[in-house]
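K.L.:
give me coordinates for this.
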Amino acid sequence: MRTLIDDLLRLAREGRVVGDAEPVGIAETARRAWRIVDTADATLSVADGTVDADPERLCELFENLFRNAIEHAGDGVTVRVEPTDGGFVVADDGPGVPPARREDVFEAGVSTADDGTGFGLAIVRRIAEAHGWSVTLEDGENGGARFRFETASA
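P.N.:
Down below sits the predicted model:
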């Protein structure tokens, strides 16, 4: 119940607000978020790159994606974060998301996990939108889920 309340409050207060954007290291921010999340036996792979972002909100975005990967793919999941020409991607080697469900998972309150709150990916989308980014959920290269973030200038 506490997690649900915290997620709802964060979504209501901060879901569409970002501070000043600045060049932020994707790898450094992903590693910082990884240390905050209970990652068990999961593995993180990162590549260097930068994106103009609010550093704290980018960290929160990564935290939510990492929790989501572990919740849906298990403790041994591998998560990869890397820059792209127009932004960055976060991918995992879990079971992925069926195409018919990909848009639904960004809706507040939607979760396929029995103990999920359904707010993590809604927060991810709102943080992306607040930065002016689009977010697309696609198949990963080796299965799993791949979240592609693209800047408006891409």
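
K.L.:
going forward, measure contacts between C-alpha atoms and count neighbours the same way
P.N.:
Will do.

K.L.:
is it true that residue 142 touches residue 94?
P.N.:
No - in this structure residue 142 lies outside contact range of residue 94 using Cα atoms under 8 Å: 9.1 Å.

K.L.:
comparing those two, which residue is more hemmed in?
P.N.:
When neighbours are counted by other Cα atoms under 10 Å, residue 142 and residue 94 differ, and residue 94 comes out ahead with 21 against 13.

K.L.:
please give the structure of this sequence too, so both can be compared:
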Amino acid sequence: MRSLIDDLLTLGRTGDSVSELEPVDLANLTANCWKNVDTAGASLTTEIDRQVLADQNLLQQLFENLIRNAIDHGSPDVTVEIGELDGGFYIEDDGPGIADKEQDAIFELGYSTAENGIGLGLSIVKQVTHAHGWDIHVTDSSLGGARFEITGAEFAHK
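P.N.:
Model prediction:
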């Protein structure tokens, strides 16, 4: 229920663009998001040590939704990896992946393959990325599951 309320609040807050950007440490954010999601026997690998200019609350919701999605659609011992891309970052897992024919549909409001899913999580992920002026693309991961690539992000200088 808490996740549903958080998703609905994020959906209501996410406008066409984000105006307040701050440096957000992706390693710290990832660790905090991991604590906020029921990760059961899942494992996390963080391969990025950068700060991205973002709205921290919205970015947290994005990460939590993608982590939750990996766990809900993978096995209880799924591995999630967060890493750096040229101009962005990725979140991938070693779960079952997403069929090519579904890769566009997964971001539609109300789309879900889960028995008790309501289809808000990935729609919010897409809205958050677009509100930041970023792009999101889903593909197969190097781990064999799904990989969400977020590009167009601006990293803060260290």
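
K.L.:
care to give me the TM-score?
P.N.:
Overall, the chain-to-chain superposition scores 0.91 on the TM-score scale (TM-score structural alignment, normalised by the length of the first structure); 153 aligned residues with a Cα RMSD of 2.0 Å.

K.L.:
helices and strands around the longest helix anywhere in the second structure, which ones?
P.N.:
The longest helix of the second structure (DSSP state H) is helix 56-73. Using 3 or more Cα pairs under 8 Å, 6 or more residues apart in numbering; DSSP states H and E as the contact test, the elements touching helix 56-73 of the second structure are helix 2-13, helix 26-36, helix 121-131.

K.L.:
okay, and that helix goes to which residues in the first structure?
P.N.:
On the basis of TM-score structural alignment, helix 56-73 of the second structure is assigned to residues 55-72 in the first structure.

K.L.:
coming back round to it: run through who's touching the helix or strand that comes right after the longest helix of the second structure.
P.N.:
In the C-terminal direction, the helix or strand that comes right after helix 56-73 of the second structure (DSSP states H and E) is strand 79-85. For strand 79-85 of the second structure, the external contacting residues (Cα atoms under 8 Å, 6 or more residues apart in numbering) are 30, 42-48, 67, 70, 89-95, 149, 151.

K.L.:
in the first structure, which residue is most central in space?
P.N.:
Within the first structure, one residue has its C-alpha closest to the average C-alpha position: by Cα atoms, centre = their mean, that is residue 65, at 3.0 Å.

K.L.:
quick one: contacts for residue 68 of the first structure?
P.N.:
With contact taken as Cα under 8 Å, 6+ apart, residue 68 of the first structure is in contact with 120, 121.

K.L.:
wait, I meant residue 59 of the first structure
P.N.:
Shown in contact with residue 59 of the first structure (Cα under 8 Å, 6+ apart): 29, 30, 32, 33.

K.L.:
for residue 48 of the first structure, see how far away it is.
P.N.:
Going from residue 59 of the first structure to residue 48 of the first structure by Cα to Cα, to the nearest Å gives 15 Å.

K.L.:
and residue 121 of the first structure, by the same measure?
P.N.:
Remark: distance between residue 121 of the first structure and residue 48 of the first structure (Cα to Cα) = 24 Å.

K.L.:
who's more crowded, those two?
P.N.:
A direct count of neighbours by other Cα under 10 Å for residue 121 of the first structure and residue 48 places residue 121 higher, at 23 against 11.
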